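1. Output the structure for:
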Amino acid sequence: MKRYCLALDLIDDDELIKVYEQWHQNIWPEIAESILSSGIEQMEIYRVSNRLFMIMDVGDAFSFEAKAKADASNEKVQEWETLMWNFQQPLPFAKPGEKWVLMNKIFSLK
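-> Predicted structure coming up:
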């Protein structure tokens, strides 16, 4: 199993952040299905201030490219992503069009 960690910022507005967290307390079933069917076995999102940190544990068959392709053709995922973009903003150093940015592991105790 592989683990990926990604980061993204929210718009720095307390009310928007509150609403964003409420959406994530009960995600749409189609979104959970798209995550699981892509080979993501576990996903968690943490927040400090307006910075988000996502941890994904994935199976051997997982591919970011395949997930992006499946998401692009999934109307419900596109609807969710459009809705979530009302709360999100790219990291200051993100490439154009880049949303979640893959983080580099710099330390492991093991």
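2. When you work out contacts or count neighbours from here on, use the C-alpha atoms and nothing else.
-> Noted.
3. which residues touch Ile11?
-> Residues counted as contacts of Ile11 (Cα atoms under 8 Å, 6 or more residues apart in numbering) are 17, 50, 87-89.
4. Here is the second sequence; please produce its structure so I can put it next to the first one:
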Amino acid sequence: MPRRFGQVIKLKPGAYDTYKEYHANVWPEVLETIHACNIRDYSIYHHDGLLFASFKYIGDDYEADMKKMASDPKTREWWTIMDPLQASRDGHDQASNGPWWKEAEEMFYFP
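-> Here you go, the predicted model:
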């Protein structure tokens, strides 16, 4: 059975247009890696300076798949562009190895 995830992060002021433009044209290699890492139905929403991601994980080892994704060179290149556009809700940045995208608690689901 798939696991559903919701995550939230801040979008830095002035980053909206760049973030939206890049996500209108996500690199095919990044999409292939997302798929290879068992992520499905992936969406990112924006509201009032916040980004909310929603996806299903269909694999057996989430941590291993996330390590696989993080080791992909093209995905890492993508992140070097995206990370400066984002800010964690608690002030950490990606370089500090603090929490980045914060997982959200699922409060309701109706299939």
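5. Most neighbours among the contacts of Ile11 of the first structure, please name it.
-> Gln88 (23 neighbours; other Cα atoms under 10 Å).
6. Quick one: map that one onto the second structure.
-> Taking TM-score structural alignment, the alignment pairs Gln88 of the first structure with Gln86 from the second structure.
7. hang on, that match packs against Val8?
-> No. Taking contacts as Cα atoms under 8 Å, Gln86 of the second structure lies outside contact range of Val8: 10.4 Å.
8. Not counting sequence-adjacent ones, nearest residue to the match of Gln88 of the first structure?
-> Spatial nearest neighbour of Gln86 of the second structure, chain neighbours left out: Leu11 (4.6 Å); criterion: Cα to Cα, 6 or more residues apart in numbering.
9. Also Ala94 of the first structure?
-> Val101 (7.0 Å).
10. Number of residues surrounding that neighbour?
-> Residues near Val101 of the first structure, counting by other Cα under 10 Å: 18.
11. didn't it look like it was pressed against Arg51?
-> No. Val101 of the first structure is beyond contact range of Arg51, at 11.6 Å (criterion: Cα under 8 Å).
12. what ranges do the helices span in the second structure?
-> 16-24, 28-36, 62-71, 73-82 (DSSP state H).
13. So for Arg4 of the second structure, which of these sits nearest?
-> Judged by Cα to Cα, the one of the helices of the second structure that comes nearest to Arg4 of the second structure is helix 62-71, at 11.6 Å.
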